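Trainee: turn this into a model:
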Amino acid sequence: MMANLFSIFEPSSSIFNFSINWVSTFLGLMFIPYLYWASPSRWSFLWSKIILTLHKEFKALLTPSHMGASMLFISMFSFILFNNFLGLMPYVFTSSSHMVMTMSLSLPLWFTLMLFGWMNHTQHMFSHLVPQGTPSVLMPFMVIIETISNIIRPGTLAIRLAANMIAGHLLLTLLGGTGPSLALSILSVLIFCQILLLILESAVAIIQSYVFAVLSTLYTGEIN
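Mentor: Okay, here's the model as predicted:
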């Protein structure tokens, strides 16, 4: 049962032995040209408002030397948001529920920040390993703890996004699989619960993309 349950997350669709499920990752690009080539609409005004709000918030978290990086995190937010929402639609592969995709976003970003920080602000990076006011006896332990917490950052970012997307999809799949064996009176309750879960998953899709982008911004703000 567990193998069949988790098989919904496996990229199995293929043409000539070439997996095409990952193509769904780029379906979000279909929504972008509409904002530039079509006449202004409520959707374009709403999306512009969201981007402007995110830009102001990310700019407040970044240092003056990294102001231009806010557009990078807005693009990352948009990319994850499109993938999370598209994954809720039938027969669309949820790429953001896989560690391959989430780690591909977090690991290069973290590695680039660490490389830039240690090469250009070495003394400042060393100072981050020992919080201010730490007793001399605890300094070696704090260096170890801060180093470990720094190393696991890309993993926590990737696992948080993938785990939250998998959890909701598994719950929807488990409840949906019991539908054919239920009576008609109970089936209406199940459909209502599925609708509520779908609304919850839509909120999770927004929250997780926002959390991923905000945490990435905070990590960047530490590299002065």
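Trainee: when you work out contacts or count neighbours from here on, use the C-alpha atoms and nothing else.
Mentor: Will do.
Trainee: enumerate every residue touching residue 54.
Mentor: By CA atoms under 8 Å, 6 or more residues apart in numbering, residue 54 lies in contact with residue 74.
Trainee: try it again with 6 Å
Mentor: Counting by CA atoms under 6 Å, 6 or more residues apart in numbering, residue 54 touches no other residue.
Trainee: likewise residue 158?
Mentor: For residue 158, the contact set (CA under 6 Å, 6+ apart) comprises 102-103.
Trainee: distance of it relative to residue 96?
Mentor: Summarising the geometry, the distance separating residue 158 from residue 96, computed by CA to CA, to the nearest Å, is 9 Å.
Trainee: from residue 114, how far off is residue 213?
Mentor: Using CA to CA, we find residue 213 at a distance of 17 Å from residue 114.
Trainee: same question, residue 7
Mentor: With distances taken as CA to CA, residue 7 is found 36 Å from residue 114.
Trainee: neighbour count winner among those two?
Mentor: The residue with more neighbours, out of residue 7 and residue 114, is residue 114; 19 against 11, by other CA atoms under 10 Å.
Trainee: before we go on, could you also do this sequence so I can check it against the first one:
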Amino acid sequence: MMTNLFSTFDPSTSSNLSMNWLSLFIPSLMLPHIFWTKNNRFSIITKKIFYTLHLEFKNLLNWTFTNGITSLILSLIWLLTINNLMGLMPYIFTATSHMVISLTLALPLWLTLMLFGWINNTNKMFAHLLPNGTPPALMMFMILIETVSNIIRPITLSIRLSANMIAGHLLLTLLGNQGTIMNMKNNFLIINTQLVLLTLELAVAIIQGYVFIILISLYTTEVH
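Mentor: Presented below is the predicted three-dimensional model:
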């Protein structure tokens, strides 16, 4: 039973077994095996999109580990986008709206990049803490600010993804709850508004996955 608006983002469906996390595996279960062995329209379009993204991130990163990094990035953007879109379907839990998922993705990536940068490029990592042209009086403050901003990066990545997923769902839920107390004319207006919001949510679901990966890519360029 829903006790408040945020109950829809509670992953626990019972006291013994949480079934909502199965939404993470639904895309792989529904994907036919022939997708991997025979070309079809869907697979051709998907490969073209992946190849375009590979070229974009390759130009953005432009260093020796590009091939491995772009493979990781494409896998993550596929995972995030599919789960964001799955969350728009009825009775399916939006896994990416939960901090357990978003922080699990952001924290290991950030920690790996920080360890790689500080171990292999220590001088450059120190240089990033103090931007060029900083007045001597502000140097200590800038180092403190840059240090704090680096530490909170995984948190901001997680909150950005989760908050954007939650916000749209809450608006749709609020409008849907008004349908039971409105007359037919107002219900028609509410339905049209929800259709517009649903269209925007489709765009947000794709954009948020892309933004998450772009920020990870930008963080990657700072450690080499």
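Trainee: residue 162 of the first structure matches what in the second structure?
Mentor: Residue 162 of the first structure maps onto residue 162 in the second structure, with residues paired by TM-score structural alignment.
Trainee: list the contacts of the nearest residue in space to that match that is not next to it in sequence.
Mentor: Computed as CA to CA, 6 or more residues apart in numbering, the closest residue to residue 162 of the second structure that is not its neighbour in sequence is residue 97, at 4.1 Å. Residues near residue 97 of the second structure by CA under 6 Å, 6+ apart: 162, 165-166.
Trainee: let's see that with 8 Å instead.
Mentor: Contacts for residue 97 of the second structure (CA under 8 Å, 6+ apart) come out as 9, 161-166.
Trainee: same thing with residue 110 of the second structure?
Mentor: With the criterion set at CA under 8 Å, 6+ apart, residue 110 of the second structure makes contact with 153-154, 216, 219.
Trainee: quick check: the farthest pair among the residues you listed?
Mentor: Comparing every pair within the contacts of residue 110 of the second structure by CA to CA identifies 154 and 219 as the most remote, at 10.7 Å.
Trainee: of those two, which one has the most company?
Mentor: Neighbour count, other CA under 10 Å: between residue 154 of the second structure and residue 219, residue 154 has more, with 22 against 18.
Trainee: what helix or strand is the more buried one located in?
Mentor: For residue 154 of the second structure, the enclosing helix or strand under DSSP states H and E is helix 153-178.
Trainee: I'd like the next helix or strand past that helix.
Mentor: Defined by DSSP H and E, the subsequent element after helix 153-178 of the second structure is helix 184-221.
Trainee: what helices and strands are in contact with that next one?
Mentor: helix 41-61, helix 66-86, helix 99-120, helix 153-178 (3 or more CA pairs under 8 Å, 6 or more residues apart in numbering; DSSP states H and E).
Trainee: among the ones you listed, which comes closest to residue 132 of the second structure?
Mentor: helix 99-120 (19.5 Å).
Trainee: which bit of the first structure covers that closest one?
Mentor: Mapped onto the first structure using TM-score structural alignment, helix 99-120 of the second structure spans residues 99-120.
Trainee: how close does the closest residue to residue 166 of the first structure other than its chain neighbours sit to residue 30 of the first structure?
Mentor: Distances taken as CA to CA, 6+ apart place residue 97 nearest to residue 166 of the first structure, at 5.5 Å, with adjacent residues excluded. Shown here: residue 97 of the first structure relative to residue 30 of the first structure, a distance of 21 Å by CA to CA.
Trainee: tell me, how many residues neighbour residue 216 of the first structure?
Mentor: Considering only other CA under 10 Å, residue 216 of the first structure is surrounded by 21 other residues.
Trainee: measure it to residue 30 of the first structure for me?
Mentor: Distance of residue 216 of the first structure to residue 30 of the first structure, computed by CA to CA: 26 Å.
Trainee: just residue 210 of the first structure next, same as before
Mentor: Computed as CA to CA, the residue 210 of the first structure to residue 30 of the first structure distance reads 21 Å.
Trainee: neighbour-wise, which of these two wins?
Mentor: With neighbours defined as other CA under 10 Å, residue 210 of the first structure and residue 30 compare such that residue 210 has more, 20 against 8.
Trainee: who are the contact partners of the closest residue in space to the more buried one that isn't next to it in sequence?
Mentor: Excluding the flanking residues, the one nearest residue 210 of the first structure by CA to CA, 6+ apart is residue 77, at 6.2 Å. Counting by CA under 8 Å, 6+ apart, residue 77 of the first structure makes contact with 209-210, 212-213.
Trainee: rerun that using 10 Å as the cut-off
Mentor: Contacts were defined as CA atoms under 10 Å, 6 or more residues apart in numbering; by that measure residue 77 of the first structure touches 51, 54, 71, 206, 208-214.
Trainee: gap between the corresponding residue of the first structure for residue 133 of the second structure and residue 139 of the first structure?
Mentor: Taking TM-score structural alignment, residue 133 of the second structure has residue 133 as its aligned residue in the first structure. In this structure, residue 133 of the first structure and residue 139 of the first structure are 10 Å apart, going by CA to CA.
Trainee: noted, bye for now.
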